[in-house]
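S.K.: generate a structure from the sequence data that follows.
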Amino acid sequence: MTTTSTTSTLRVIQDHDRSLWRRLLLTREVAIIALLVLVVLVASTTVKGFAQPITVNYLLLDVAPILLIALPMALIMVTGEIDLSVGSMVGLSSVVTGVLTHAGAPFEVAALAALTVGVIGGAVNGFLVTVVGLPSLAVTIGTLALFRGLAVGLLGTTAVTDFPEQWTALAKAKIAGTTIPYITIPFLILLVIFVVLLHFTPFGRGIFAIGLSKDAARFSGINVERTKFILFVLAGIVSAFAGIFFTLRFGSARGDNATGLELQVIAAVVLGGVSVFGGRGQLHGVVAAVLLIGVLSSALRLANVTSDVINIITGGLLVASVVAASLLSWMQRLRAKAGPPTRFAVPSIS
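M.R.: Here you go, the predicted model:
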């Protein structure tokens, strides 16, 4: 006769070992949203002029290019790649729009040409990364310099300012009866498209799978190269659209337009909860992070804080968010190593 002692082990799935409300509310994205609300409340009560409607208008106009480009950038970074050329593409599309308009082409034709340049630039990045197999960091550093060099080479140190008045007025116009600029409408349309694409389609699930493991995603039937190529093209065309808006908003096309914009976009995406290693990210966190940086910068400027100090505070916030995420991951690994609690069956005495 053989006596068998049974051991009951509680198996816990990491993603579902907490109640639903904790999984929904105790996240990095919700923390960024809560911090955004807190900063808005504090700035509204302590910074003179912050709560005025005109401040909201200028705030949205300032962050609009970052909001637009952050959408495709978030998807690219979820796959574990990066695109550092987006700021230079804004500048190049601005110059293309200005040069063609100055040459007598209708503005609509010039804008369409700029969008085409964005598609071509994104395709170049995607080809070098997915077909040639080069690292996206190295590729986009190179195209950052290439696109900026083309922009400066086309215009030199001059600027084009003769744009149709109806278009420049539209770029700064407000939706009737509100202080919200019209650029918010195309952003919201793009936001819905990218949210559906990332979170509610097989293509989006493939993006997360690529970020978690490129080889596993490929064995699962996901076309890794095609997915990345599409994302780089999307980044190029959205950056070109942002460049057209940038040009009309300021009424000027210059080769140095949007210099350094790519760093602001990447900072916002990382602050919004997208992992720098890929495989994780939510677009509502990214949008909240862009608005948080914009609100913080606007409030500090109104408080007469210099741009250097603003950069230091923004950089410190970004570093703190990355450190906090790493610390949380380290604690989760320690918890996983400790293992789930074990219950031992007590033999009954008969």
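
S.K.: alpha carbons only for contacts and neighbour counts from here, please
M.R.: Will do.

S.K.: does A240 touch V117 like I think?
M.R.: Yes - the pair A240 / V117 is scored as a contact, 7.4 Å apart, by CA atoms under 8 Å.

S.K.: need the residues touching each of those two.
M.R.: Residues touching both A240 and V117 by CA atoms under 8 Å, 6 or more residues apart in numbering: S93.

S.K.: okay, the two: which has more neighbours?
M.R.: A240 (36 against 19; other CA atoms under 10 Å).

S.K.: another for comparison:
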Amino acid sequence: MARDTLPENTSPENTSPENADPENASPKSAGPENSRPENAGAVLRSALTRWDTALLVVLAAVVVVAGLAVDGFATGRNAQFLLLDVVAIALIALPLTLIVITGEIDLSVASTLGLCSAVMGQLWVAGLPLELIVVLVVLLGAVLGAVNAVFVTRFALPSLAVTIGTLAAYRGLAFVVLGDQAVADFPADWTAAASSTVAGGGVPWAVVVALALAVVFGVVLHATPFGRSLYAMGNNAEAAAFAGIRVARAKSWLFVVSGAVSGLAGVYWTLRFASARADNAAGLELAVVAAVLLGGVSIFGGRGTLLGVLAGVLLLGAVRNALQLADVAADTLDVVTGGLLIASVVVPNAVTLGRARLRRGRRRPT
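M.R.: Sure, this is the predicted structure:
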């Protein structure tokens, strides 16, 4: 099952199955043998073979198998813990999805989270109210994202190299700010709120906030001219610029938003675990990137959906949660995450290549 391949300067929502596949002609251009039911069948087949649809099927299968094979997986309490575990990944993955669609990447997100957590702890020790600290930490994240934006857009440096550098720099600054100590005396009502549920049910408030932000990012990406311009940048940045799209400006804002959301994730992480530490979320960038690519976003840009990314976040979280309950070692979990990351890149491209060869074989004259 392959991801949809987008033509240049288009987004998934603007690419119908008939336009994407030359073999699927529209009723007007096709002969009388192409009736409406057949067109409906083509649309249905296209929907069923989309990457995000396939990912939802795989997610359901993993949940069923884990529920039957792993003790404690199919419980409400474990489901709540699973959702709380993926909140930080989901938050950071939202802006990162938009960044990767433009053909860029931000690997400094976990270090931004860690630095924001360390600053949060230091400001609390200094006696500032938490309401003000939360605002300052989110603003700090935006500033850190702006630093990435300056290097990538103003100096035209590769985002991969820039964010690897800031990954190390921000984590180092976190240790400069807080050292090896931990701040853990946050108010109990704040730490409890990070894990509290809606009306005492099983859905955490943090998940509701993450879903609300997902709706906002989804609307921006899939239902606005700005979102369509991101796909155009990912397909061909030069052509997008010639078309009047302010590529540098758009990418700059994406990095700023990525930093701000990472700062917000730092607040959540600190309060959920009731501990501000410089090494908070170390290595989380691997899980975030894996979730985004597993969700169907092309590492080369120009392709992907937010629904697929959310499915990727849940699939990655479910697999890791099931393995943890099965007492699998933490190092093995990293191996699994890395394997899913590689598979998310290799499998769709291999299937796409196979389909392309099959189509060429069908078009050869007999």
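
S.K.: tell me which residue is most central in the second structure.
M.R.: Central residue of the second structure (CA atoms, centre = their mean): A93, 2.7 Å from the mean position.

S.K.: the second structure: which residue goes with I54 of the first structure?
M.R.: Using TM-score structural alignment, the equivalent of I54 of the first structure in the second structure is R77.

S.K.: which ones are touching that match?
M.R.: Neighbours of R77 of the second structure in contact, by CA under 8 Å, 6+ apart: G202.

S.K.: how much space between it and S195 of the second structure?
M.R.: As judged by CA to CA, to the nearest Å, R77 of the second structure and S195 of the second structure stand 12 Å apart.

S.K.: which part of the second structure matches stretch 187-202 of the first structure?
M.R.: Alignment note (TM-score structural alignment): stretch 187-202 of the first structure is matched to residues 210-225 of the second structure.

S.K.: apologies, that question was intended for stretch 237-254 of the first structure.
M.R.: Using TM-score structural alignment, stretch 237-254 of the first structure corresponds to residues 260-277 of the second structure.

S.K.: mind listing what's buried in that stretch?
M.R.: For stretch 260-277 of the second structure, burial by neighbour count (16 or more other CA atoms under 10 Å) applies to 260-272, 274-277.

S.K.: tell me how far the helix or strand encompassing P37 of the second structure lies from the chain's centre.
M.R.: Secondary structure from DSSP states H and E places P37 of the second structure in helix 36-48. Mean-position distance between helix 36-48 of the second structure and its chain equals 29 Å (CA atoms, centre = their mean, to the nearest Å).

S.K.: tell me what the helix or strand following that helix is packed against?
M.R.: Beyond helix 36-48 of the second structure on the C-terminal side, the first helix or strand identified by DSSP H and E is helix 51-69. Under the contact criterion of 3 or more CA pairs under 8 Å, 6 or more residues apart in numbering; DSSP states H and E, helix 51-69 of the second structure touches helix 306-325.

S.K.: let's go with 10 Å and repeat that
M.R.: Here helix 51-69 of the second structure touches helix 36-48, helix 284-294, helix 306-325, going by 3 or more CA pairs under 10 Å, 6 or more residues apart in numbering; DSSP states H and E.

S.K.: right, so those helices: which one is the most enclosed?
M.R.: helix 284-294 (a mean of 25; mean count of other CA atoms under 10 Å).

S.K.: average offset of it relative to the first structure?
M.R.: Once superposed with the first structure, the aligned residues differ from helix 284-294 of the second structure by a mean of 0.6 Å; criterion: mean CA distance after the TM-score superposition for the first structure.

S.K.: can you tell me the closest non-neighbouring residue to the counterpart of L24 of the first structure in the second structure?
M.R.: Aligned by TM-score structural alignment, L24 of the first structure pairs with A47 of the second structure. Spatial nearest neighbour of A47 of the second structure, chain neighbours left out: T53 (7.1 Å); criterion: CA to CA, 6 or more residues apart in numbering.

S.K.: ok, that neighbour touching G308?
M.R.: Yes - counting by CA atoms under 10 Å, G308 is a contact partner of T53 of the second structure at 7.6 Å.

S.K.: if I look at A242 of the first structure, how far off is L38 of the first structure?
M.R.: On the measure of CA to CA, A242 of the first structure and L38 of the first structure end up 29 Å apart.

S.K.: which part of the first structure matches stretch 140-151 of the second structure?
M.R.: So stretch 140-151 of the second structure sits over residues 117-128 in the first structure, by TM-score structural alignment.

S.K.: if I look at the equivalent of A267 of the first structure over in the second structure, how far off is G301 of the second structure?
M.R.: Aligned by TM-score structural alignment, A267 of the first structure pairs with A290 of the second structure. Distance, A290 of the second structure to G301 of the second structure, by CA to CA: 15 Å.

S.K.: now which residue in the first structure aligns to L115 of the second structure?
M.R.: Match for L115 of the second structure (TM-score structural alignment): L92.

S.K.: which of the helices or strands spans its match?
M.R.: helix 86-102.

S.K.: and that helix with helix 261-271, angle?
M.R.: Angle, helix 86-102 of the first structure to helix 261-271, by axes from the mean of the first three to the mean of the last three CA atoms, to 10 degrees: 140 degrees.

S.K.: now helix 86-102 of the first structure on the second structure. Mean distance?
M.R.: Helix 86-102 of the first structure sits 0.7 Å off on average (mean CA distance after the TM-score superposition for the first structure).

S.K.: list the contacts of the closest residue to A74 of the first structure other than its chain neighbours.
M.R.: Sequence neighbours aside, V269 is the residue nearest to A74 of the first structure in space, at 5.9 Å (criterion: CA to CA, 6+ apart). Applying CA atoms under 10 Å, 6 or more residues apart in numbering to V269 of the first structure gives the contacts 66-67, 69-71, 73-75, 77-78, 263, 275-276, 281-283, 285-290, 318.

S.K.: try 8 Å
M.R.: Counting by CA under 8 Å, 6+ apart, V269 of the first structure has contacts 70, 73-74, 286, 289-290.

S.K.: can you tell me which of those is nearest L197 of the first structure?
M.R.: For the contacts of V269 of the first structure, the closest approach to L197 of the first structure (CA to CA) belongs to A74, at 12.1 Å.

S.K.: which position in the second structure aligns with that closest one?
M.R.: Looking across to the second structure (by TM-score structural alignment), A74 of the first structure lines up with T97.
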